[in-house]
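Trainee: Next come a sequence and a model predicted from it.
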Amino acid sequence: MKKISALVLAFIMVAGLTGCGLFGVRAEDAAKEFLEAVKAADKEAISKYVSYEELMEISDEEAADEEDATQSEEFIKLMLNGMTYAILESKEDGAEATVKVEITNIDMKNVMGEYIKEAFGLAFANAFSEEMDEEAMEKELTDMLVRMMEENKDKTVTNTVDMKMKKVDKQWKVDADEELQNAILGDLAKVVEDFADWGEDETAGLQ
């Protein structure tokens, strides 16, 4: 009986140490920490797993400009505020892992569809009246986007993605591929892609 108790105790201790750190953090736990950091828009915590600028698609020019960087961070915080996730499955194979996760966030396709219509209308009206200078126009457009995100925050989209991870120097790193970025940003990557395709089609039609 004592031998069985000792074996059970040893098993519990090993299981606990495996999950807590002696054999390294599990990919699933690292994925949770990463996604919690994303929800909080915690730049420092996110950067433990992936380049913050790469994940949020912030260009070098935006990062270098203090005003642009501040606006980008405020917009990102607003966009990620309502993000939720559920980890469905986790598979580890040595230094590599795949964590299947379901991510729900504000539907940016819906937001941007409304925003583009109103933004074009405002720009068209101002082209004739010139009541606003460039700075005032930029502020109006920013306020408009924020308002539309607030109005549409309950309209969400859900994506299921395979988040790829790799262990580097005993630390799990996240592959910020387009699929993961798109899920985190509420289909915003698809909006940008669709808009770029539309622009190419329009340009081709004029040739």
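Mentor: Sure thing, it's come through.

Trainee: switch to C-alpha atoms for all contacts and neighbour counts from now on
Mentor: Fine.

Trainee: got the residue ranges for the strands in this structure?
Mentor: 84-93, 96-106, 156-168, 171-174 (DSSP state E).

Trainee: And here is the other one:
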Amino acid sequence: MHVLTRKISMAKVVCLLWLLLFLIVSGFGCSKTPSPDQVVTEFLEKLKQWDYEALPGYFAEEKNIRDLESSFEGALRQEEDAFTAEAYRKAFSEKLDFKVISSKTEGNTAEVKVEITSINMPRVVADVVGKALPMAFAAAFGDEKTRGDVEKMTEQMFLNAITDPNAPVATTSAVFPLKKVDGQWKISGDEEFGESLVNALTGNLGKALEVWSNPALVALGRKAFAEGHPLGWRYSKNLKPSGNSS
């Protein structure tokens, strides 16, 4: 009877050990191969934390991170004023939110669509520029100190605007392309992807800057500046995309 009981007990132990081994192996297998949406989520979390050193590990090639860095124009690592940089980063992190909308996998490639909510920089820029331009035009005819003071005031206005708890936000979508490298999912976006990501992270700032960099608008600004018109920038209300500066 004791022998039979011992055999049953040993059988239970063996079964439990096999079950435990299976669970351990399964768990390790899952942890070693994050899904495409998990990779994107982890990447955005690192970006939100400004953990720049960790970002290259999420890309398929070194060129991919260089393309992203080019899109950010070094903003992740270079800032003259450390205090201002930290304030910008804090505001960015507090406002940044994201949600995976869809994930599609085909063989060794995948696409993950994400909705990114961030500070609405076009609105912030429009508001600050609208307030700062009259001062800038007035300072243009002043001395170097006056121009420097206006520049500092404008920077402070930007800082106040983005750190405002009620700063406007915008939601923009971005599509992350991924591919498998040595069995691991990696982001494989090019410079175009980098630009779309930066655009989403800044609430479509890129599109706003396209408007401000319109050659006709630049020409109007120069004309107004040359004429000494303090409100010359208001002429832009009648500006057409294909407008002429004459």
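Mentor: Arrived safely, thanks for sending. Just so it is clear, the structure is predicted and the values come from calculations on it, not from any experiment.

Trainee: Could you export the strands of structure 1 to TSV, including columns for mean neighbour count and distance to residue 133 of structure 1?
Mentor: As requested, the strands of structure 1 are exported to TSV (neighbours: other C-alpha atoms under 10 Å; distance: least, C-alpha to C-alpha, whole Å):
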stretch	mean neighbour count	distance to residue 133 of structure 1
strand 84-93	14	39
strand 96-106	21	31
strand 156-168	18	35
strand 171-174	22	43
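
Trainee: So which of these is nearest residue 137 of structure 1?
Mentor: Closest to residue 137 of structure 1 of these, according to C-alpha to C-alpha: strand 96-106, at 25.4 Å.

Trainee: In structure 2, point out the residues matching that closest one.
Mentor: Under TM-score structural alignment, the match for strand 96-106 of structure 1 in structure 2 covers residues 109-119.

Trainee: residues in contact with that stretch?
Mentor: 36-37, 40, 92, 95-105, 162, 167-180, 200-203 (C-alpha atoms under 8 Å, 6 or more residues apart in numbering).

Trainee: after superposition, how close is that stretch to structure 1?
Mentor: Aligned to structure 1 and superposed, stretch 109-119 of structure 2 gives a mean residue distance of 1.0 Å (mean C-alpha distance after the TM-score superposition for structure 1).

Trainee: List the contacts of the one residue sitting closest to the centre of structure 2.
Mentor: Centroid-nearest residue in structure 2: residue 201, 3.2 Å away (criterion: C-alpha atoms, centre = their mean). Residue 201 of structure 2 makes contact with 96, 116-119, according to C-alpha under 8 Å, 6+ apart.

Trainee: which position in structure 1 aligns with it?
Mentor: Per TM-score structural alignment, residue 201 of structure 2 is aligned with residue 184.

Trainee: mind checking how far that match is from residue 83 of structure 1?
Mentor: Using C-alpha to C-alpha, to the nearest Å, one gets 8 Å for the distance from residue 184 of structure 1 to residue 83 of structure 1.

Trainee: can you check residue 64 of structure 1 too?
Mentor: From residue 64 of structure 1 to residue 83 of structure 1 the distance is 27 Å (C-alpha to C-alpha).

Trainee: higher neighbour count, those two?
Mentor: residue 83 (23 against 10; other C-alpha atoms under 10 Å).

Trainee: CSV for the strands of structure 1, including distance to residue 121 of structure 1?
Mentor: Below are those laid out as CSV (distance: least, C-alpha to C-alpha, whole Å):
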stretch, distance to residue 121 of structure 1
strand 84-93, 34
strand 96-106, 24
strand 156-168, 26
strand 171-174, 41
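
Trainee: Out of these, the one nearest residue 74 of structure 1 is which?
Mentor: Counting by C-alpha to C-alpha, residue 74 of structure 1 lies closest to strand 96-106 out of the strands of structure 1; the figure is 15.6 Å.

Trainee: show me what contacts residue 35 of structure 1?
Mentor: Shown in contact with residue 35 of structure 1 (C-alpha under 8 Å, 6+ apart): residue 85.

Trainee: Need the counterpart of it in structure 2.
Mentor: Using TM-score structural alignment, residue 35 of structure 1 pairs with residue 44 in structure 2.

Trainee: what's the distance between its match and residue 104 of structure 2?
Mentor: 18 Å.

Trainee: And residue 121 of structure 2, by the same measure?
Mentor: For residue 121 of structure 2, the distance to residue 104 of structure 2 - C-alpha to C-alpha - is 30 Å.

Trainee: if we can go back for a sec, mapped onto structure 1, which of the contacts of residue 201 of structure 2 hold?
Mentor: Among these, the contacts conserved in structure 1 (both residues aligned by TM-score structural alignment, their matches' C-alpha atoms under 8 Å) are 96, 116-118.

Trainee: Rebuild the residues you listed as JSON lines, extending it with distance to residue 211 of structure 2.
Mentor: Formatted as JSON lines, these follow (distance: C-alpha to C-alpha, whole Å):
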{"residue": "96", "distance to residue 211 of structure 2": "25"}
{"residue": "116", "distance to residue 211 of structure 2": "22"}
{"residue": "117", "distance to residue 211 of structure 2": "22"}
{"residue": "118", "distance to residue 211 of structure 2": "20"}
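
Trainee: so which two of those residues are the farthest from each other?
Mentor: 96 and 116 (7.3 Å).

Trainee: residues near the residue lying closest to residue 38 of structure 1 once chain neighbours are set aside, how many?
Mentor: The shortest distance from residue 38 of structure 1 to any non-neighbouring residue, by C-alpha to C-alpha, 6 or more residues apart in numbering, is to residue 46 (6.4 Å). Other residues lying near residue 46 of structure 1 total 22 when counted by other C-alpha under 10 Å.
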